[in-house]
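*Asks:* With the sequence up front, the predicted model follows.
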Amino acid sequence: MIKDNKDIQQTLEKAETVAMIGCSPNIHRTSNYAARFLQERGYRVIPVNPEVNEIYGEKSYDQLTDIPSDIQIDIVNVFRNSKYTADAVRDTSKWKKQTGQNPVIWTQLDVSSTEAEKIAVEHELHYIKNKCIMVEWDRNFK
C-alpha cells in the first residue's frame, strides 16, 4: 500500500500512461474532467468503458485486459463505485500476469474497499487508497 506523499509524487513523476476504469464521455462527470486534466499535463489516458468507442482521441476498451499488451500501463485509476473496485483489482492482477507489467492501482476518493485492498496485497500490487489524482498532482507539482 502506498501511503507516503513521497511515493505518490514518485508514482506521478514516473508515470506516462494511465488506464482510467470508469472514464466517462460526459463532460459533467469528474472522471471526464480528470482524464482531460491528466492529458493536459502530458499523460496518456486510456479509457476503460464498454459504453463508448473513444474519449479525447483515445480508443476506449471494454475492460483493462483488452488493452494491447504492448501498451505500458503505469497507473490503473479506478473511477467507479466501490462495489466494483475489487473486480478492478482482479483485472489488474490478470493484466499483470498477462503482460508482466505491475501498474499502481489508484482508487479515487471513496472508491477503495477492504476486499480490493486485500486482493492488491495478495497479488503484490501497489495500491493508493482514496486519493484524488488531480488533488495529488496539484499538491506535488503546482
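*Replies:* Okay, I see it. Quick caveat: nothing in here was measured; it's all calculated off a predicted structure.
*Asks:* okay, CA-based contacts and neighbour counts for the rest of this
*Replies:* Fine.
*Asks:* Ser93: which element?
*Replies:* Following DSSP states H and E, the helix or strand that holds Ser93 is helix 85-99.
*Asks:* now swap in Asn77 and tell me
*Replies:* Of the helices and strands defined by DSSP H and E, Asn77 is found in strand 75-78.
*Asks:* for that strand, the distance to its chain's centre please.
*Replies:* Average the C-alpha atoms of strand 75-78, do the same for its chain, and the two points are 1 Å apart (Cα atoms, centre = their mean, to the nearest Å).
*Asks:* A further structure is provided below for comparison with the first:
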Amino acid sequence: MATSREVELLLGSRTIAVVGLSKDPSKESFSVSQYLKEQGYRIIPVNPTASEILGERAYPSLLEIPAEEARRIEVVDVFRPSEQVPPIVEQAIQLRKADGANPKMIWMQLGIENPAAAEAARRAGMAVVQNLCVRTEHRRVAHAQRRV
C-alpha cells in the first residue's frame, strides 16, 4: 500500500508519463493507462516502437518529450523490468533538474522494484512507489473517499 503522501501526490497530479505503455490492448500497461485516462489524467506514452497510443502521441524516451510537455509531467509510471529502471529514473532526474519541480514521483508498477534507482530518485527530491499497481491504489482511495 502506498503512503497517504504518495497517494495525495497521485490524486493531485494531472499528467502521467507511462514508460513502457504497450500498443496491445491485452497488456496491463494499456488497460491501466486507459483507466487513468478515463479518470481524467493526461497520459504521455513512452514507447520507442509506437507513434500513438490511446489517442496520444508516443515518444521514444522521457528525454524526447518536448520541453513544454515534459514540464507538465508530475508522475512517471514505469512498466519496464526492474533492471531497466535506473536509466528511466536518470531521465526523470534530468527532467526534474531542467524544470525544478517536475516530475514529483516515480511509480514502479506491481512486480517492479529497484532499490538503487528508488534511492537516486529520492535524493533528487521525488517520491517513490515500488511494486504497486497505480490503478489498484487509485481505486482503493477513490472507494474509501466515497464511503466518507
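*Replies:* Great, that's in hand. The shown structure was predicted, so the numbers you read here are calculated from the model rather than taken from an experiment.
*Asks:* Quick check: TM-score for this pair?
*Replies:* Overlay of the two chains. TM-score (TM-score structural alignment, normalised by the length of structure 1): 0.92; 140 aligned residues with a Cα RMSD of 1.5 Å.
*Asks:* circling back: mind reading off the mean deviation between the strand holding Asn77 of structure 1 and structure 2?
*Replies:* Comparison of strand 75-78 of structure 1 with structure 2 after fitting gives an average deviation of 0.4 Å (mean Cα distance after the TM-score superposition for structure 1).
*Asks:* outside of that strand, which residues touch it?
*Replies:* 15, 17-22, 85, 88, 92, 103-108, 111 (Cα atoms under 8 Å, 6 or more residues apart in numbering).
*Asks:* Swap in 7 Å and give it another go.
*Replies:* Applying Cα atoms under 7 Å, 6 or more residues apart in numbering, the external contacts of strand 75-78 of structure 1 come out as 15, 17-22, 85, 103-108.
*Asks:* And for stretch 46-61 of structure 1?
*Replies:* Outside stretch 46-61 of structure 1, the residues within contact range by Cα under 7 Å, 6+ apart are Val18, Ala19, Met20, Ile21, Gly22, Cys23, Pro25, Asp62, Gln63, Leu64, Ile67.
*Asks:* what's the neighbour count on the closest residue to Asp62 of structure 1 other than its chain neighbours?
*Replies:* Setting aside the residues directly before and after it, Asp62 of structure 1 is nearest to Pro50 in space (Cα to Cα, 6 or more residues apart in numbering), at 3.9 Å. Using other Cα atoms under 10 Å, the number of residues around Pro50 of structure 1 comes to 13.
*Asks:* go on, Lys27 of structure 2?
*Replies:* Residues near Lys27 of structure 2, counting by other Cα under 10 Å, number 11.
*Asks:* same thing with Gly42 of structure 1?
*Replies:* By other Cα under 10 Å, the residues close to Gly42 of structure 1 number 11.
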